[in-house]
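Trainee: Let's see this in three dimensions:
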Amino acid sequence: GFARTEAVQMSFVIGVPIIAGAGVWKTVGLIVDGLPDGLGQAMVIGITAAAVTGWLAINALQRLAARSNFNAFVVYRVVLALVVLNLALTGLR
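Mentor: The predicted structure follows:
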């Protein structure tokens, strides 16, 4: 048993190697293939926006974990899982 705030921190720490690896993989691909013309500025803006919104989301989730429980989140995830399972079994018609 971790405390809720520690569990949130641990979940983000566990994801760091995968996220870093994906970043390295894509960067190597860009170096090998070359960056398409005119996309340098857009990539810098996108990376910056992703970093800022990711940091804000992490902080918001840590504050939420410190002051409340995750019951609503659990209900949301169960309902979402049932919807996805239903779509997988019946097809996307």
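
Trainee: Please make it C-alpha for all contacts and neighbour counts, starting now.
Mentor: OK.

Trainee: can you pull the buried residues of the strand or helix carrying P17?
Mentor: Assigned by DSSP states H and E, P17 belongs to helix 4-33. Under the neighbour-count criterion of 16 or more other C-alpha atoms under 10 Å, helix 4-33 has 4-5, 8 buried.

Trainee: Likewise for stretch 50-59?
Mentor: Buried residues in stretch 50-59 (16+ other C-alpha under 10 Å): none.

Trainee: For the residue most central in space within the chain, identify the helix or strand it belongs to.
Mentor: With distances taken as C-alpha atoms, centre = their mean, G54 lies nearest the centre of the chain, 7.5 Å away. Following DSSP H and E, one finds G54 within helix 40-67.

Trainee: Let's see this one next, to set against the first:
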Amino acid sequence: MFGSNISNIILFIIWIGFGFFAASIAKSKGRSAPLWGILAFLFPIVLFILPFLTPIAPVPGKWKECHSCASIIKEKALVCPHCQRDLEP
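Mentor: Now for the predicted structure:
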């Protein structure tokens, strides 16, 4: 009697965790955390897609914008992989 209720609650908590996990990945890529969190809550397959998306905005400490070609690159990059220009450290 109570077993199915507890398992449903646990399943719902895990489902909410999917949303928070996707939101944290989206935030690290400069994307909208609430939007991707809701999408992952509704469609958990999003968790398999989101890590492979490229960043769309600079994120301090992770991603920066190349001053020559305006592409988003890793913060520690010394040469832009798109335009091959040297970057300031």
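
Trainee: quick one: TM-score?
Mentor: Superposed pair, TM-score by TM-score structural alignment, normalised by the length of structure 2: 0.33. Supporting alignment: 34 aligned residues with a C-alpha RMSD of 2.0 Å.

Trainee: If I take the helix holding G54 of structure 1 and helix 4-33, what angle do their directions form?
Mentor: 170 degrees (axes from the mean of the first three to the mean of the last three C-alpha atoms, to 10 degrees).

Trainee: on contacts alone, who are the packing partners of helix 40-67 of structure 1?
Mentor: Packing partners of helix 40-67 of structure 1 (3 or more C-alpha pairs under 8 Å, 6 or more residues apart in numbering; DSSP states H and E): helix 4-33.

Trainee: Tell me where structure 2 has strands.
Mentor: Listed in chain order, the strands of structure 2 (DSSP state E) span 63-65, 72-74.

Trainee: I'd like those strands as CSV, with distance to F18 of structure 2 appended.
Mentor: Output for the strands of structure 2, formatted as CSV (distance: least, C-alpha to C-alpha, whole Å):
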stretch, distance to F18 of structure 2
strand 63-65, 24
strand 72-74, 26
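
Trainee: Of the ones you listed, flag the one that's most buried.
Mentor: strand 72-74 (a mean of 20; mean count of other C-alpha atoms under 10 Å).

Trainee: just the helices in structure 2 please.
Mentor: 3-28, 33-42, 46-49 (DSSP state H).

Trainee: quick one, which of those is nearest to I73 of structure 2?
Mentor: Nearest of these to I73 of structure 2, taken as C-alpha to C-alpha: helix 3-28 at 12.9 Å.
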